[in-house]
Structures are given as C-alpha cells and as structure tokens.
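Trainee: Here is a sequence together with a model predicted from it:
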Amino acid sequence: MTGCDLLGDASDQHAAFRAETATALVALAERENEGCFLRSLARAIEKQPM
C-alpha cells in the first residue's frame, strides 16, 4: 500500500478530506512517472466521489 492508497482510503471514509485529497492527488499526478505509483494514484482517484 502506498501513500496514495492511504489518501484514497481516508477520503473514502471521511468526506471532510475529499477536496484536499483530490487536489493533492492531481498535483502528484503532474510530476510522477513511475508505473506502480501511477496505478496507486489512479486507484485513489477512483475512490473520489463525483
């Protein structure tokens, strides 16, 4: 489990974290290029409600 997974799980359980988590995940996506990290990032973003 990576930090992205933890952020995704936390925001999934606590609505108060969702906006900040989504912003942080998008910022990370702009500068990361490692495959396993990006997969974790995608899973975390998927957990964000629309």
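Mentor: Structure received. Numbering: from 1, shown residues only.
Trainee: CA only for contacts and neighbour counts going forward, please
Mentor: Will do.
Trainee: okay, now Phe37: neighbour count?
Mentor: Residues lying near Phe37 (other Cα atoms under 10 Å) number 17.
Trainee: what helices or strands is the helix or strand where it lies leaning on?
Mentor: Here Phe37 sits within helix 35-46, counting by DSSP states H and E. If contacts are counted by 3 or more Cα pairs under 8 Å, 6 or more residues apart in numbering; DSSP states H and E, helix 35-46 sits against helix 3-13, helix 18-31.
Trainee: Alongside the first one, take a look at this:
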Amino acid sequence: MSMQQMRHTGGVEICDRHAHLPSTEKIKYFLTFEIEGKIAGFIFG
C-alpha cells in the first residue's frame, strides 16, 4: 500500500470518527489529511 493510499484511508477514517461534527468540520479534517498526503507524497515521492 502506498503512502498516498494510507493517507487517503486515514482521512476517510477520520471523517467516520468525527461523523458527529458538522459537515464543515469534517471537510476541514479531510482537507488537512489530503494536504498532508500531498506533502508527504512530494517529500517521499
């Protein structure tokens, strides 16, 4: 499994874990993971 796939799965899990939060909060968490994933992909890629 690639780093990006792991990050993506992590982002989805975070969204599930924070399902009680408002949509905007979930989007913020998800975007944070997406951005981190892209940075990690850039550094390790």
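Mentor: It's in. Fair warning: this is a prediction, and the values are worked out from it, not measured in the lab.
Trainee: Any idea what the TM-score is?
Mentor: Overlay of the two chains. TM-score (TM-score structural alignment, normalised by the length of the second structure): 0.45; 32 aligned residues with a Cα RMSD of 2.6 Å.
Trainee: okay, the angle between the helix holding Phe37 of the first structure and helix 18-31?
Mentor: With axes from the mean of the first three to the mean of the last three Cα atoms, to 10 degrees as the basis, helix 35-46 of the first structure and helix 18-31 are set at 150 degrees to each other.
Trainee: returning to what we had before: please identify the deepest-packed of the helices and strands packed on helix 35-46 of the first structure.
Mentor: helix 3-13 (a mean of 18; mean count of other Cα atoms under 10 Å).
Trainee: Distance from the chain centre to that helix, please.
Mentor: Helix 3-13 of the first structure sits 6 Å away from the centroid of its parent chain (Cα atoms, centre = their mean, to the nearest Å).
Trainee: From the contact counts, what lies against the longest helix seen in the second structure?
Mentor: Assignment by DSSP state H gives helix 23-44 as the longest helix of the second structure. Secondary-structure packing of helix 23-44 of the second structure (3+ Cα pairs under 8 Å, 6+ apart): helix 3-17.
Trainee: And the helix it packs on, what's buried?
Mentor: Residues of helix 3-17 of the second structure classed as buried: 4, 7-8, 10-11, 15 (neighbour count, 16 or more other Cα atoms under 10 Å).
Trainee: Serialize those to JSON lines and add fields for distance to Gly41 of the second structure.
Mentor: Below are the buried residues of helix 3-17 of the second structure laid out as JSON lines (distance: Cα to Cα, whole Å):
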{"residue": "Gln4", "distance to Gly41 of the second structure": "6"}
{"residue": "Arg7", "distance to Gly41 of the second structure": "10"}
{"residue": "His8", "distance to Gly41 of the second structure": "12"}
{"residue": "Gly10", "distance to Gly41 of the second structure": "15"}
{"residue": "Gly11", "distance to Gly41 of the second structure": "15"}
{"residue": "Cys15", "distance to Gly41 of the second structure": "21"}
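Trainee: Cheers, nothing more for now.
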